[in-house]
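Visitor: quick one: sequence plus predicted model below, questions after.
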Amino acid sequence: MDRVVIVGASAGGLAAAETLRGQGYCGTITLVGDETHLPYDRPPLSKQILSGEWDTDRLPLRARGDIEALGLDLRLGRTAIGVNVQDRSVTLADGEMVGYNALVVATGVRPRRLPGGDGVRGVHVIRTLDNAVALREQLRTARRIVVVGAGFIGAEAASVARGLGLSVTMLEPAPVPLAHAVGEDVGRALTQAHRGHGVDLRTGVMVREILSRDGEVTGVALADGTVEPADIVVVGIGSHPNTEWLEGSGLPLDNGLVCDAFSEAAPGVYGVGDVARWYNPLFGTLMRIEHRTNAAEQGMAVARNLVCEGTRERRPFAPVPYFWSDQYDMRIQAYGHLRGHDEVVVVEGDLAARRFIAAYRQGEHLVGALAVGMPPRAVRSWRGAIAARREWTVIPARSPAGTAPAA
């Protein structure tokens, strides 16, 4: 194997490159990234960077010298637009074709957008460093912000804006925010946190389009015909996996690059991070995880499998996913696969006080645990139980999850 091409220069792509070198791979590693920045950490964008707590110089995942020491063929500010799996080559936007022996697809996702928002000043998404810096600058002079979507990105943006003293309205189409992921009772508890901090959170509300005048945002129009004025609109309504450049290649695409338990989509082609929809044998299902920890772990796993390709040393990628979110004074942490659960119960603490651990059941097994306001060690111990496929009947004494205040 003479050249590995990694398309996507964020946490997953960098982890793959570092692990390849750490495993003794001496061939060429071409790392392609469409941003000009060195690989940087994304979770702080909607937290510490947006609030101004951090300067941007804290974001790089590695110092420039450490990147240079890897001996990479680094192609920053370059975009991949196609791949030929028969010829094993990647085409870049400037027409250059880069051959590979193995290809790692780590192109991530891009935010979904609303009609009327393209090119309008004051309309923001949060995905890149440039996105976060632009929003941070406008937050300094704004008074009214509308956040569309009460998922984790929207919730973190609302939390920062309230901390800066802005008037915040958050609009969410679902009756209970995040209920599809964490359950209705936990979702209601998190909803109350926003309202308790002065956010005008409205559920069951559909946004029709963003309104503007002379290129400046003025508000959002709702499906019922009402208008919500705004100086800033933050759109947090989910994302699209960046797979367009793979279309026509013959690679399996369905809500991401579809991969097997080894994160392999086709011979010599692997998926890493947010763009990969792989079979996790621990939970027996395909999953696509948009969390930084998963991207780094999958990048490392793919690199190890590449080095021992064709041997019995290859191992399936079967992690217990982990994510966290900081909102107001709350640290939210979760292990496992919470979506599609059959039951959720509070095993410690109190929903109303927003200090609790909730456990999630699917079938006869524990599949997840979520903690709010608890020390990391309190929820970390649940990771092992999830990895061991602990039977639900041996979970500690449980109490109903329906003790949250009404939304």
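Guide: Ah, there it is.
Visitor: for the rest of this, base every contact and every neighbour count on C-alpha atoms.
Guide: Will do.
Visitor: grab the nearest non-local neighbour of P241.
Guide: Nearest residue to P241 in three dimensions, chain neighbours excluded: V109, at 4.1 Å (CA to CA, 6 or more residues apart in numbering).
Visitor: what's the burial count for that neighbour?
Guide: 19 (other CA atoms under 10 Å).
Visitor: I'd say it and N242 touch.
Guide: Yes. Assessed by CA atoms under 8 Å, V109 is found in contact with N242 at 5.0 Å.
Visitor: where do the helices sit along the stretch 51-200 of the chain?
Guide: Secondary structure of the stretch 51-200 of the chain (DSSP state H, counting those that start in this stretch): helices located at 64-69, 129-139, 152-163, 179-182, 184-196.
Visitor: buried ones in the second one?
Guide: Taking 16 or more other CA atoms under 10 Å as the neighbour-count basis, helix 129-139 is seen to contain the buried residues L129, A132, V133, A134, L135, R136, L139.
Visitor: here comes the other one, which I'd like you to weigh against the first:
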Amino acid sequence: MSTPADVLVVGAGAAGLTVVESLRRKGYRGRITLLGEEPGAPYDRPPLSKQVLAGTWEAERTHLRTRDVLDALEAELVLGERAVALDAATRTVRTTSGTELRAEAVVLATGLNARRMPSLSGAEGVHVLRTLDDAAHLRRELRAAERLVVVGDGVLGAEIAATARLMGTDVTLVGPQTAPMRAQLGHDVAQLLAALHTRNGVQLRPGTLVAGLESDDGRVTGVRPADGDAIPADLVVAAVGSTPATDWLAGSGLLLEDGVVCDSRCRAADGIYATGDVARFHHEGLDRPLRLENRTNATEQSMLVAANILGEDRPYSPVPYFWTDQLGVKIQVYGLPTPTATVHIVEGALEQGRFVAQYADGEDGPVAVLGWNMPKQARQHRHHLIDRYTRAPRPEAVTPR
């Protein structure tokens, strides 16, 4: 495969910027265009629900690179322009202004959109948290609010609840699970996280579905569960998940199923790649499609995409990883905990508030490792998972179009 004369990267977040940097680092001197929907410099998202929301970081601190570093990449930055259509056959992207951008290689790194529920709309004081502007707006209102209800008990919802509680706000965390982040941590560790939130004053409403909002004169006053009385609120955050930003790709000729479907090289079609939260790639070690939503994946996958654009032909078979900081506890998870996995403490102790847990599923051996305030030790136990996630390749389940 010949090196493309030019590369167009759609999405100017961590994933898209990493593609650009990796191409230059590998010596690529062709033309690169980085297209981004937001007008400002590329920034990091994990701090939004923690440091930015708490006010310990100014917005500028989230910027991934300084202007001088961006200029040194010698890439054309087209910011404040949203991609609205792709013709995969000609690798042409059209933007909101009607501009058409064409390249021999196109990388899709458009990330996610916050999911919005009709039952959580129609009143002032209801927020989502996805962008830097979202975080700034939420912080302004949070500083004046006494009672916050967070709807959604996944990673984002739990982080927002933790941050708001540390700011002194009365917080209620509502969600359908039996404990916060049960889907990511499994039952046992999620119960520990629930206890941590409760000790710090977060009011939990597990197993609760939300039917709608209460409001007065257009301003939210509470959340109405499917069963029971309304929960009072001056402010509501809907953290009910996200969806891959693929709406603009309808009719493009690409396969779209919970993201942009790719092969193990992150290739969605001839000359078209996807990376980061939007990419649903074939994981050769697991022999199934996988889409990962985390900052580490955005970086590692984008580095591989850059390598494959330049002809290295490498599969992407990572050991999945994510982390979260909540109420003074740092949690790292390697692998994919399953609902049926048995949890064993292999280092540290629960009563010490520092431990490494191994998740085992039947006779298949360990499927995941979790560190609770033991980041170094958790990473050391990661090696038990490498064979599972990097098995010899099988025939691909996805053929790029």
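Guide: Great, that's in hand. Just so it is clear, the model here is predicted, and its values are computed rather than measured.
Visitor: what does the residue nearest to P241 of structure 1 align to in structure 2?
Guide: In structure 2, V109 of structure 1 lines up with L112, judged by TM-score structural alignment.
Visitor: before we move on, back to that, intersection of neighbour lists for V109 and N242 of structure 1?
Guide: V275 (CA atoms under 8 Å, 6 or more residues apart in numbering).
Visitor: what's the mean distance for the helix or strand encompassing L370 of structure 2 versus structure 1?
Guide: L370 of structure 2 belongs to strand 366-372 when assigned by DSSP states H and E. For strand 366-372 of structure 2, the mean deviation from structure 1 after alignment is 1.3 Å (mean CA distance after the TM-score superposition for structure 1).
Visitor: and that strand, what does it pack against?
Guide: Applying 3 or more CA pairs under 8 Å, 6 or more residues apart in numbering; DSSP states H and E, we find strand 366-372 of structure 2 packed against strand 329-335, strand 354-360, helix 375-381.
Visitor: cutoff 10 Å now
Guide: helix 182-199, strand 321-326, strand 329-335, strand 342-349, strand 354-360, helix 375-381, helix 386-389 (3 or more CA pairs under 10 Å, 6 or more residues apart in numbering; DSSP states H and E).
Visitor: and of the ones you listed, who's closest to L255 of structure 2?
Guide: Of all these, helix 386-389 sits nearest to L255 of structure 2, with 24.8 Å by CA to CA.
Visitor: list the contacts of V260 of structure 2.
Guide: 108-109, 244-246, 249, 254, 266-268, 273-275, 277-281, 291 (CA atoms under 10 Å, 6 or more residues apart in numbering).
Visitor: now do G236 of structure 1
Guide: When contacts are counted by CA under 10 Å, 6+ apart, G236 of structure 1 touches 111-114, 124-127, 147-155, 157, 172.
Visitor: 6 Å - rerun?
Guide: G236 of structure 1 is in contact with V148, G149, I153, G154, counting by CA atoms under 6 Å, 6 or more residues apart in numbering.
Visitor: and the gap between the counterpart of it in structure 2 and W248 of structure 2?
Guide: Under the alignment (TM-score structural alignment), G236 of structure 1 pairs with A239 of structure 2. From A239 of structure 2 across to W248 of structure 2, the span is 23 Å (CA to CA, to the nearest Å).
Visitor: same check on D287 of structure 2?
Guide: Remark: distance between D287 of structure 2 and W248 of structure 2 (CA to CA) = 29 Å.
Visitor: if I pick the residue most central in space within structure 2, what's in contact with it?
Guide: Residue closest to the average C-alpha location in structure 2 (CA atoms, centre = their mean): E293, at 3.5 Å. Contacts for E293 of structure 2 (CA under 6 Å, 6+ apart) come out as D277.
Visitor: let's see 8 Å
Guide: So E293 of structure 2 contacts G276, D277 (CA under 8 Å, 6+ apart).
Visitor: what's it aligned with over in structure 1?
Guide: Using TM-score structural alignment, E293 of structure 2 sits opposite E290 in structure 1.
Visitor: which stretches of the stretch 151-300 of structure 2 form strands?
Guide: Ranges of strands in the stretch 151-300 of structure 2, per DSSP state E, counting those that start in this stretch, are 170-174, 203-205, 210-216, 219-225, 231-232, 235-238, 242-244, 260-261, 267-269, 272-274, 279-283, 288-290.
Visitor: quick one: closest of those strands to D364 of structure 2.
Guide: Closest to D364 of structure 2 of the strands of the stretch 151-300 of structure 2, according to CA to CA: strand 288-290, at 16.4 Å.
Visitor: tell me which residues in that closest one are buried?
Guide: Counting neighbours by 16+ other CA under 10 Å, one finds that the buried residues in strand 288-290 of structure 2 are P289, L290.
Visitor: now stretch 9-29 of structure 1
Guide: 9-21, 25, 29.
Visitor: what's the burial count for V320 of structure 1?
Guide: By other CA under 10 Å, 19 other residues sit near V320 of structure 1.
Visitor: is it true that it touches L338?
Guide: No. With contacts counted by CA under 8 Å, V320 of structure 1 stays clear of L338, the gap being 10.8 Å.
Visitor: ok, back up a step: which residues does the strand holding L370 of structure 2 contact?
Guide: For strand 366-372 of structure 2, the external contacting residues (CA under 8 Å, 6+ apart) are 329-338, 341, 353-361, 377-378, 381-382, 384-385, 388.
Visitor: buried only: go through those residues for me.
Guide: Neighbour counting with 16+ other CA under 10 Å marks 331-338, 341, 354-361, 377-378, 381-382, 385, 388 as buried within the contacts of strand 366-372 of structure 2.
Visitor: quick one, longest helix in structure 1?
Guide: helix 292-307 (DSSP state H).
Visitor: that one vs structure 2, mean deviation?
Guide: So helix 292-307 of structure 1 averages 0.6 Å relative to structure 2 (mean CA distance after the TM-score superposition for structure 1).
Visitor: same for that helix, what does it pack against?
Guide: helix 11-22, strand 322-327.
Visitor: how about these, which one is nearest R42 of structure 1?
Guide: Comparison of these against R42 of structure 1 by CA to CA identifies helix 11-22 as nearest, at 8.4 Å.
Visitor: if we can go back for a sec, export the helices and strands packed on helix 292-307 of structure 1 to a markdown table and tack on distance to S399 of structure 1?
Guide: Shown next, in a markdown table, are those (distance: least, CA to CA, whole Å):
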| stretch | distance to S399 of structure 1 |
| --- | --- |
| helix 11-22 | 39 |
| strand 322-327 | 24 |
